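Peer 1: one predicted model, sequence on top.
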Amino acid sequence: MKFVHSLLASALAMTIAGAAQAAVSAEEAAKLGTSLTLIGAEKAGNAAGTIPEFTGGLPTNTSPPGYKPGDAVRPDPFASETPRVSITSKNMAEHKDMLTKTTQELMSRFPGYRVDVYPTHRSVTLPKPYQDNTVKNATGTKSIEGGMAMENALPGVPFPIPTTGTEVMWNHLLRYQGNTLSTKYDSWNVDAAGAATLATTGLGFVEYPLSDPDRINVPASADEIFYRIKLYYSGPARRAGEALLVQDSVNPLKQPRRAWQYLPGQRRVKLAPDICCDTPNPGSVGASTYDDTFVFSGAMDRFDWKLVGKKEMYIPYNSYKLTYEPDTAKYIVPNYIEPDMVRWEQHRVWVVEATLKPDARHIYHKRTFYVDEDSWVAVASDEYDARDQLFRGSFAFLTPSWDVQASNATTHMVYDLVGGTYNITGVYGPHGGVKYIDKLSKAQWSAESLAGAGIR
């Protein structure tokens, strides 16, 4: 495996738990805005010309045919393009190093599976205050608690020039997705026989409080919430009326994840401490864990993290065709997502390996994450069991919302390679897309607010 650069020596510096990891030097930080973009990606294209230079991403006034400002459905700006190469099991060997292990396994198992690689567009752009704060974070944000927490981070990318695996993953956890978004969505399961079943329909609210424009100059405190999600289930009938609230804090060792659940049959809101980590997600019939959400979510304390380096890979990108498609039958098909509907592009990603700590419990023994350099979104992963055999793999379908400068990756999926099943969630195409809304009130984020959904 050929990497652009390796940072193993830097990763070893994080062996002392609880010690603060110093931010990068002013000299290193000076690369931001010169050889690096303001949020830490390499500005230049690659030597082959298959990755272009970053020139600012899609402008906010991008207007594909049929789009009206304010619409929650964003048409594909690149709909007229055709693939520059198609990869199948017949030519996989030529491209093997640029495919995740999960992609390779699917290609080996199923003759009809293929990867259509389109021209690369570096379309992600983020708000200027967020980028400006990222430059400040380069010398100001510190890793603490052995990388499990951080301090002094302004709203922005906390570690634009990362030196450890945990810093890359913090960049993913705090990726800019907008402040508050809302969407009605579906979650689908496809079993080994190819039958598709609607697992849930719900109304979701996701908020990233550290992205609040009202606090743009305020560093995050240890007990502050950086991510919260509230779900109201309306279907199928057996789940109608259920509700869920989850919130994560900047220092999960001091303030672990808190979750509450409302079940109509019990008519009360109760704490749900198991809504985390490797607890099977009932919305995927156990084909994924709660920390598989958005490829990875939650605390990092059960694993040792290694920053392997950066490399060029084929990943799902600019996925407008799939994520805004109203007819799910066009892509939810037996064995895998319909290849005609998935746009792949060649991008540089950070590669991070997580290995289960000897004294920790998790169904995954090792995990490899692939994090896009332009957005800090974890776009794919490979998961291994205790025998070090490939167990599952996930993908997030990055679909930038150019109108609000957000790197939307709400639609994501998990392939269970042992069970032969897959789950795709955050399916909002049939329900009118993704809306960016005013932040919810404190009362709306209270556990008590869940009870209002308890009607069958």
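Peer 2: Done, it's in.
Peer 1: C-alpha only now, for contacts and for neighbours.
Peer 2: OK.
Peer 1: dump the residue contacts of residue 73.
Peer 2: Going by C-alpha atoms under 8 Å, 6 or more residues apart in numbering, residue 73 touches 67, 324, 429, 432, 433, 434.
Peer 1: the residue nearest to the second one when sequence neighbours are not counted: neighbour count?
Peer 2: By that I understand residue 324. Setting aside the residues directly before and after it, residue 324 is nearest to residue 429 in space (C-alpha to C-alpha, 6 or more residues apart in numbering), at 4.1 Å. A count of nearby residues for residue 429, using other C-alpha atoms under 10 Å, gives 24.
Peer 1: is residue 429 in contact with residue 321, as I believe?
Peer 2: No - no contact is recorded between residue 429 and residue 321 when judged using C-alpha atoms under 8 Å, the distance being 9.6 Å.
Peer 1: joint contacts of the two?
Peer 2: When contacts are counted by C-alpha under 8 Å, 6+ apart, the set common to residue 429 and residue 321 is empty.
Peer 1: mind listing the strands for the stretch 301-450 of the chain?
Peer 2: Shown for the stretch 301-450 of the chain, the strands assigned by DSSP state E, counting those that start in this stretch span residues 303-316, 344-356, 366-372, 378-384, 390-396, 412-416, 421-427, 435-436.
Peer 1: which one, of the ones you listed, ends up nearest to residue 281?
Peer 2: Closest to residue 281 of the strands of the stretch 301-450 of the chain, according to C-alpha to C-alpha: strand 421-427, at 10.5 Å.
Peer 1: what angle separates that closest one from strand 390-396?
Peer 2: Direction vectors for strand 421-427 and strand 390-396, defined by axes from the mean of the first three to the mean of the last three C-alpha atoms, to 10 degrees, enclose an angle of 20 degrees.
Peer 1: which other helices and strands contact strand 421-427?
Peer 2: Using 3 or more C-alpha pairs under 8 Å, 6 or more residues apart in numbering; DSSP states H and E as the contact criterion, the secondary-structure elements in contact with strand 421-427 are strand 180-190, strand 412-416.
Peer 1: A further structure is provided below for comparison with the first:
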Amino acid sequence: MTKLTKTLIAAGLLAAHAGVLHAAVSATEAQKLGTTLTSFGAEKAGNADGSIPEYTGGLTTAPAGFDASTGIRPDPFASEKPLFSIDAKNMDQYAAKLSEGAKSLLKNQPGYRIDVYPTHRTVAYPQFVLDNTVKNATRASLSADGLSVQGARAGTPFPIPKTGNEVMLNHIARFQGLRFVIPKYTAYNVNASGRKVISTQGMWANESAFYDLSRPADENLMTRARANYSGPARRAGESLQTAEPIDYTTLGRRAYQYLPGQRRVRLAPDLAYDTPNPSTSGMSTVDDTNLFSGKMDRYDWKLVGKKELYVPYNTYRFTYADNPDEVVGPKFLNPDVVRWELHRVWVVEATLKEGQRHIYAKRTYYLDEDSWAALAVDQYDGRGQLWRPGFSYITALYDQSAINNTPVSHYDVIAGTYYINLWPGKYGLKISNSLLPDSKWTPDNLAGTGIR
């Protein structure tokens, strides 16, 4: 661990212990951005043994054969072979760089393994995002008791974070392009007997108004998303839509749902927190989406520090696989198609506040230093027992200088079940540099997208 990392960790822990919410960093401290730190706040240098390389700008060139019209991104590292594999026999050798969830799967699921490949720091950002991230360092601060960000725009809000709240808000505000669409995603549930069933299929669209500089600077909108379900038959025609604010002081999440049987759109305030996620038929919570989404008010967020961890990364072969039978196994995702790499991650512990309710009493998040995306989580029940560890699967959108980690899986290590949600497969993922008109995001328009 570098001297810089130790300094950042110590400062974050001091602030959390004192109960002080962090304001913008000083101009002097912000000068680290672009020097020892990247413009988005990651350590520029590699690690001591070179297994994590220096950051040199990310991946911005598409490999041969890429056709943007398909939304399918060929694997730029298809010729690489694993450096080594981790399984139940040798996991103790690598335990310090494994999440508790990964260790549980290795120990308790015969045949599960982690194939570790060379690390590539592929994340890249448009110049306007880098410029605004540097500006945010000295102008952004926490508000609403640490639940919201103010003063930030069109960049990572807290590139030099000091608290767990700031790291999680960076995850919520991570740059995935202005708009992306999965034309037809699939969610699979796998039961304890190994039977795979389709939970939902449909279109998923996500817009990041926070990054659109053509919109009003004082607009209180972070992201908005919509799912139009096309399958299975019992779900066809359903739609739901959410909008997340930047500042929860004046506005909460807005959620709407269209049900064909009722032929009307209704407000859906229950689409939050630990409400069972309809996309996974209840095998996850609504705030399990993207490993975490929504308001953070039910937990205390502690910045533990930074560490090196094996995480799913550059998962092109998995994300865009043509055949779901190649991906979804009877007990776990096929290890042959899931690529793991060693990356530095921020570690944040979420502990349920006294008097608050949630099915997870504790959650430990591991967030990539380059993308700010949560890539792994360990989730515990009220007895303190590991229950639902999860992983997200990140790919760099090399054609657009953005990332996507929408596909997510959680394993119920008690029940012996798992799911994969928002998996694009052969339908790909398409990205746009402009948002739809606001008229396309009204409740009336949501009704028009359903089957009546």
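Peer 2: Received the coordinates, thanks. All values derive from a computational prediction rather than experimental measurement.
Peer 1: coming back round to it: in the second structure, what sits opposite the residue nearest to residue 324 of the first structure in the alignment?
Peer 2: Matched to the second structure by TM-score structural alignment, residue 429 of the first structure sits across from residue 425.
Peer 1: do the same with residue 347 of the first structure
Peer 2: Pairing criterion TM-score structural alignment: the partner of residue 347 of the first structure within the second structure is identified as residue 343.
Peer 1: wouldn't its match be in contact with residue 368 here?
Peer 2: Yes - counting by C-alpha under 8 Å, residue 343 of the second structure does reach residue 368; the two are 7.0 Å apart.
Peer 1: regarding the second structure, what is its longest helix?
Peer 2: With residue count as the measure and DSSP state H as the assignment, the second structure has helix 3-18 as its longest helix.
Peer 1: wait, I meant the first structure
Peer 2: Within the first structure, and with DSSP H defining each element, the longest helix by residue count is helix 128-140.
Peer 1: next, the mean deviation of that helix compared to the second structure.
Peer 2: Relative to the matching residues in the second structure, helix 128-140 of the first structure has an average distance of 0.6 Å after the fit, by mean C-alpha distance after the TM-score superposition for the first structure.
Peer 1: and the contacts of that helix?
Peer 2: Residues from elsewhere that reach helix 128-140 of the first structure (C-alpha under 8 Å, 6+ apart): 23-26, 29, 32, 38-39, 152-161, 216-217.
Peer 1: can you check stretch 35-46 of the first structure too?
Peer 2: Applying C-alpha under 8 Å, 6+ apart, the set of residues contacting stretch 35-46 of the first structure from outside is 32, 34, 51-55, 131-132, 134-135, 157, 160-161, 373-374.
Peer 1: hmm, 7 Å instead?
Peer 2: Judged by C-alpha atoms under 7 Å, 6 or more residues apart in numbering, the contacts made with stretch 35-46 of the first structure from elsewhere in the structure are 32, 51-54, 131, 134-135, 157, 160-161, 373-374.
Peer 1: which strands or helices does the longest helix of the second structure pack on?
Peer 2: Secondary structure elements in contact with helix 3-18 of the second structure, counted by 3 or more C-alpha pairs under 7 Å, 6 or more residues apart in numbering; DSSP states H and E, are strand 299-312.
Peer 1: what about the equivalent of residue 311 of the first structure over in the second structure, how many neighbours?
Peer 2: For residue 311 of the first structure, the aligned position in the second structure is residue 307, judged by TM-score structural alignment. Counted by other C-alpha under 10 Å, the residues lying close to residue 307 of the second structure total 16.
Peer 1: and residue 307 of the second structure, what does it touch?
Peer 2: When contacts are counted by C-alpha under 7 Å, 6+ apart, residue 307 of the second structure is found next to 344, 345, 346.
Peer 1: same thing but at 8 Å, please
Peer 2: Going by C-alpha under 8 Å, 6+ apart, residue 307 of the second structure touches 1, 97, 344, 345, 346, 347.
Peer 1: then residue 55 of the first structure?
Peer 2: Here residue 55 of the first structure is in contact with 43, 122 (criterion: C-alpha under 8 Å, 6+ apart).
Peer 1: and if you look at residue 141 of the first structure?
Peer 2: By C-alpha under 8 Å, 6+ apart, the contact list for residue 141 of the first structure reads 23, 150, 151, 152, 153, 154, 158, 159.
Peer 1: circling back to that earlier point, over in the second structure, find the residue span the longest helix of the first structure aligns onto.
Peer 2: Helix 128-140 of the first structure lines up with residues 127-139 of the second structure when matched by TM-score structural alignment.
Peer 1: distance of the equivalent of residue 7 of the first structure over in the second structure from residue 340 of the second structure?
Peer 2: Residue 7 of the first structure maps onto residue 9 in the second structure when the alignment is built from TM-score structural alignment. In this structure, residue 9 of the second structure lies at 26 Å from residue 340 of the second structure, with C-alpha to C-alpha, to the nearest Å as the measure.
Peer 1: out of those two, which sits in the more crowded spot?
Peer 2: Set side by side, residue 9 of the second structure and residue 340 give different neighbour counts by other C-alpha under 10 Å, the larger being at residue 340 (23 against 19).
Peer 1: before we move on, back to that, would you convert the contacts of residue 307 of the second structure into TSV that also reports distance to residue 104 of the second structure and neighbour count?
Peer 2: Written out in TSV, the entries for the contacts of residue 307 of the second structure read as follows (distance: C-alpha to C-alpha, whole Å; neighbours: other C-alpha atoms under 10 Å):
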residue	distance to residue 104 of the second structure	neighbour count
1	26	11
97	13	19
344	21	23
345	20	26
346	21	24
347	18	22
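Peer 1: out of these, which is nearest to residue 173 of the second structure?
Peer 2: Within the set of these, residue 346 lies nearest residue 173 of the second structure; the separation is 15.5 Å, counting by C-alpha to C-alpha.
Peer 1: gap between the match of residue 311 of the first structure and residue 200 of the second structure?
Peer 2: Taken as C-alpha to C-alpha, the spacing of residue 307 of the second structure relative to residue 200 of the second structure amounts to 36 Å.
Peer 1: now do residue 265 of the second structure
Peer 2: Looking at residue 265 of the second structure against residue 200 of the second structure, where the rule is C-alpha to C-alpha, the gap reads 20 Å.
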